[in-house]
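Visitor: curious how this folds, go ahead:
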Amino acid sequence: MSVKRENIEKWSGLYNCLKYYVDFSLNCYYRITTVGKEKPDLKEPLIFVGNHQNALIDNLAILSLYNWQPVFLARSDIFKNKLHARILTFLKMLPIFRIRDGFSALQENDAIFKKTIDVLQNHNGLVIMPEGNHLGKRRLRRLKKGVARIAFQAEEALESKMGIKIIPVGFDYSDYKTVGSTLLINIGEPVEVAPFIDLYCNNPAQAYNALLQEVSEAMKNVMLHIEDDSHYDEVFTLAELSLIRYKLNNKKVSDPEGFNVKKKRIGELEELNKNSPGGYESLIEKTKSFNTFLQKNKLKPAELLTVNTSMLWTVIQSLILLVTFPVFAFSFVNLILPLALTRYASSRFPDHHFIASVRLVVGLVTFPVFFILQTILFGIISGSLLHTLAYFVTLPLSAIFVFHWREQFYLLRSKFKVLAMRIFKPKKFRQLINGINL
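Guide: Below you'll find the model as predicted:
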């Protein structure tokens, strides 16, 4: 079935095929762990709300959760081009109009809200990023009223018989744009709309605020939330350092475990700020100095995990990378065209939080297209069907090998930096150790 706005809630076979491919690609880009998948009952009318940090990736992360076809609400300006609007509608996205779009445009929301009722009744799942736009920070901003308005108006239209629940989803990225970064998807406890309906009937404005407050708290429970925005960088560094210390003392740390370590540390810092502002400010100043130290020495917090590295193991890893370099070079040459195109496309966006989204979307097209073209060219040159098939198989394997080789190379480079500091600059190395223990 072709997807149009009037039937957007209906199941689409073509969309489902595309979804499998996108889900696979997303899981190639990020190492994804999901917690709480069992909490929502997909047979109920559900609105999923996520903390919006990483452009399109946040929506794709929610899409990947289940074998389903949810409908997404997005800002209206991306629908202005007719071709774009058709593509976005096929991708099961509906526009939501804001005051800045003009009063006449706002009136179009009535039709959109009616369509969301169809979506909820059909149990598709409705997905909204209630902060309105993305921001690459681990903090929840003030929620827009759209999610509350949709929930209450849907309940009102059906005489409070729907039983809508709002599902908080938290995202925690180890890095927003780097391939192979971890992504933890945390699904929280549902927030029921029903307890707020009486208040809505008497005072809609109060009901909006009360529901949004509860949704906001539910979202903060499943994400990292740094309240002190003026010292955001320092608090985030301290949270990262707490995880580094934990990893140095524990052999294997799962992503949910690491998330809890950072969340606990952020909570401790909030308590310190309340109970001992002077002690908090002193710690912040020390962390500022340590961040400056890291910048001067071109170190990232994650590289501090290599402080206990042995010289022997570092040499062995160097030899392994040296021996396998010809395989890396062959693999990289085979990937250079699609890699170059995806990087060029992402470089055209001034907002660097679009980088992963653009690379993923462009890569969905460029990699299979170039794999096919290169295989055809190889077949013409070689004249051997067997060799051509073998070459085609090596292409996706090359992508896997390049990723892992590159990952190990950067890890080895970090080890050498820290080892060099430990051997040749012991004073700086002591500063490094002291910083880890902040």
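
Visitor: rest of the way, CA atoms for contacts and neighbours
Guide: Will do.

Visitor: which strand or helix spans the closest residue to Ala345 other than its chain neighbours?
Guide: Spatially, and ignoring its direct neighbours in sequence, Ala345 is nearest to Val358 (6.9 Å; C-alpha to C-alpha, 6 or more residues apart in numbering). Using DSSP states H and E, Val358 sits in helix 355-382.

Visitor: right, and the helix or strand after that helix?
Guide: Scanning forward in sequence from helix 355-382 by DSSP H and E, the next helix or strand is helix 385-424.

Visitor: which elements pack onto that following helix?
Guide: For helix 385-424, the packing partners by 3 or more C-alpha pairs under 8 Å, 6 or more residues apart in numbering; DSSP states H and E come out as helix 311-323, helix 325-347, helix 355-382, helix 426-436.

Visitor: list the buried residues for the shortest one?
Guide: The neighbour-count check on helix 426-436 (16 or more other C-alpha atoms under 10 Å) flags Phe429, Leu432, Gly435, Ile436 as buried.

Visitor: distance to Leu248 added to these, as a markdown table?
Guide: As requested, the buried residues of helix 426-436 are exported to a markdown table (distance: C-alpha to C-alpha, whole Å):
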| residue | distance to Leu248 |
| --- | --- |
| Phe429 | 16 |
| Leu432 | 14 |
| Gly435 | 14 |
| Ile436 | 10 |
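
Visitor: and this one, please, so the two structures can be compared:
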Amino acid sequence: KKMLYNILRYIVIVTVKIFFNSIYTKNLDQLPKSGALIIAPNHPSTFLDPLVISVWLDRPIYFLTNGGAFSSPFKKWLYTKLFMIPIYRQQDSKEGIDSANQNEQAFDNCYDMLAQGKVIIIFPEGTSENERRLRKIKTGLARIALGAEAKYDFKLNVKIACVGINYTNPRKFQSKLFVNFTKPILATDYQEKYKNDSREAVKEMTSLISEKLESLIVITPDEKADKLVRKIEILYSNRLQKNLNLSSDQTEQIFTIGQYISDAVKYYQEKNNQRVVDLDDKIEKYFLLLKKEKIRDKTVLKIADKKQVIRKLLKYIPQLLIILPLYIYGLIHNYLPFILPGIVAKKATPYAVFRGPINLVTGIFTFVSFYLIYCTIFFLFTKNILLTIIYFISLPISGYLTFYYWNYLLRVFESIRLFFIFEKGQNTYELRKMRDNIIEELEKIKEEYLNS
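Guide: Have a look, this model is predicted:
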């Protein structure tokens, strides 16, 4: 059981580090290395979140999982081997099945595991949504932590480690990840309160968990505000990084700036909402024009005239031609294992929130399977172990190269489009003017906000 878990964990570690372009952790040293521990993260990306958490703990983690997943003897066997514990929601229970009774058994299992000094991950929001907001924290986690202590006379020293998981885009390959840890909550701090009033103790701990999680993640007021914040991040993050003397290569700063912008948007929504509406309208029109011309904001910012576009093309094209044979080699070997997970994810669910995790998990198996097939065929032809090892090493390297080559190629196409935009003239001037006006407005808002 433990061997299967460890094998899968090492595969997950490699996969997570490949999937994300940049991973940054803060206060990882606060995570206890031994003893009874409940990990309490936010839950923005279904299956991906527990995989991300498992990377940082060098001991098995037990997962509370929706009991509906244990729907067949095989699934029950497999999920048990993967350290999953079924938990049942009343709305998911089948007719004639007592979810409360089943959960009492699940809670007892958790108590005993904590008594053995094990680690359990519980997502206290209960559900997963790909949004930058914290949903209402359920009381189940506090009930398990305090119930375990009460059962063993408050001698377990159970700790609750709140963890903030922040993605730039959990569905996008080579996006950024920031995992934010903090000092654990001690269940024993609630001993007297629990003995006098168990419900009030559970309520207080749940409230503290909510407060800690809010401090560890980027939170936007609502979906519309979140879209505005993301666009302002694209337009204004680099400028803010320079103004605030933040290093551009630190993933944490991306999320610091995101929260800074979100707080400012929330402030002006309450103080002068019409100003937010007008700014949103300007930014929306600018991004619609970018979409129409199929170019990025970064390109509008960096390229000033047609001559600069030509210089860029003269730089790009020879480099692309030199690397073209390696690109073709990588494309032949990596296209199918790369494209299949996306197809599987789209077929498996209509919900975008599930597609990123399904993509990642499926990708583990497609790449491993295809690489093994390629190497088996290669060895059968060559009968040479050393050459087969070299060939195997070349596969992931060529995959990376192919991915970056394709992105480089997209920049060339973008530069060609920009060349013709400069030829037309009008939209170039309009984009520049619109962007300058937006930045000028953001500068005014920033100064007012800092002085408020």
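
Visitor: which stretch among the helices and strands packed on helix 385-424 of the first structure comes nearest Phe409 of the first structure?
Guide: When these are compared by C-alpha to C-alpha, helix 311-323 sits nearest Phe409 of the first structure, at 7.3 Å.

Visitor: the closest one packs against which elements?
Guide: Packing partners of helix 311-323 of the first structure (3+ C-alpha pairs under 8 Å, 6+ apart): helix 385-424.

Visitor: what comes up buried for the helix it packs on?
Guide: 388, 391-392, 394-396, 398-399, 401-402, 405, 409, 411-412, 414-419, 421-422.

Visitor: so it versus helix 426-436, what angle?
Guide: 110 degrees (axes from the mean of the first three to the mean of the last three C-alpha atoms, to 10 degrees).

Visitor: stretch 182-197 of the first structure: end-to-end distance?
Guide: Stretch 182-197 of the first structure has an end-to-end distance of 39 Å (C-alpha to C-alpha, to the nearest Å).

Visitor: stretch 360-374 of the second structure vs the first structure, average offset?
Guide: When the first structure is superposed, stretch 360-374 of the second structure averages 2.0 Å from its matched positions, counting by mean C-alpha distance after the TM-score superposition for the first structure.

Visitor: pull out the buried residues from that stretch.
Guide: Neighbour-count burial for stretch 360-374 of the second structure, with 16+ other C-alpha under 10 Å as criterion, is recorded at Leu360, Val361, Thr362, Gly363, Ile364, Thr366, Phe367, Tyr371.

Visitor: cool, stretch 32-42 of the second structure as well?
Guide: Pro32, Gly35, Ala36, Leu37, Ile38, Ile39, Ala40, Pro41, Asn42.

Visitor: related to what we said a few turns ago, let me know the closest of the buried residues of helix 426-436 of the first structure to Ser254 of the first structure.
Guide: When the buried residues of helix 426-436 of the first structure are compared against Ser254 of the first structure (criterion: C-alpha to C-alpha), the nearest one is Ile436, at 20.3 Å.

Visitor: list the contacts of that closest one.
Guide: Leu241, Ser242, Ile244, Arg245, Leu304 (C-alpha atoms under 8 Å, 6 or more residues apart in numbering).

Visitor: just flag the most distant two among these.
Guide: Ser242 and Leu304 (11.5 Å).

Visitor: quick one: the residue nearest to Ala345 of the first structure and Ala340 of the first structure, what's the gap?
Guide: In terms of C-alpha to C-alpha, Val358 of the first structure sits 13 Å off from Ala340 of the first structure.

Visitor: so which of the contacts of Ile436 of the first structure sit within strands?
Guide: Assigned to strands by DSSP state E, none of those qualify.

Visitor: helix/strand/coil for Val179 of the second structure?
Guide: Using DSSP: H, G, I helix; E, B strand; the rest coil, the structure places Val179 of the second structure in strand.

Visitor: counterpart of it over in the first structure?
Guide: The equivalent of Val179 of the second structure in the first structure is Ile185 (alignment by TM-score structural alignment).

Visitor: residue contacts, Gly170 of the first structure?
Guide: By C-alpha under 8 Å, 6+ apart, the neighbours of Gly170 of the first structure are Gly50, Asn51, Leu184, Ile185, Asn186, Ile187, Gly188, Met219, Lys220, Val222, Met223.

Visitor: which among those residues gets closest to Leu65 of the first structure?
Guide: Closest to Leu65 of the first structure, out of all of the contacts of Gly170 of the first structure and judged by C-alpha to C-alpha, is Ile185, at 8.9 Å.

Visitor: who touches that closest one in this structure?
Guide: Ile185 of the first structure neighbours (C-alpha under 8 Å, 6+ apart): Ile32, Thr33, Thr34, Val35, Ala61, Val169, Gly170, Phe171, Asp172.

Visitor: also Glu44 of the first structure?
Guide: His123, Gly163, Ile164, Lys165.

Visitor: and the counterpart of the second one in the second structure, what is it in contact with?
Guide: When the second structure is aligned by TM-score structural alignment, Gly163 of the first structure is paired with Asn157. Residues counted as contacts of Asn157 of the second structure (C-alpha under 8 Å, 6+ apart) are Gly35, Ala36, Glu149, Leu186, Ala187, Thr188.

Visitor: the fourth one contacts Val158, doesn't it?
Guide: To tie it back to what came earlier, the one meant is Leu186 of the second structure. Yes - using C-alpha atoms under 8 Å as the test, Leu186 of the second structure is close enough to Val158 to be in contact (6.3 Å).

Visitor: rewinding a little: of the contacts of Glu44 of the first structure, buried ones?
Guide: His123, Ile164, Lys165.

Visitor: dump those to a markdown table, plus secondary structure and distance to Glu131 of the first structure.
Guide: Formatted as a markdown table, those follow (DSSP: H, G, I helix; E, B strand; the rest coil; distance: C-alpha to C-alpha, whole Å):
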| residue | secondary structure | distance to Glu131 of the first structure |
| --- | --- | --- |
| His123 | coil | 24 |
| Ile164 | coil | 20 |
| Lys165 | strand | 18 |
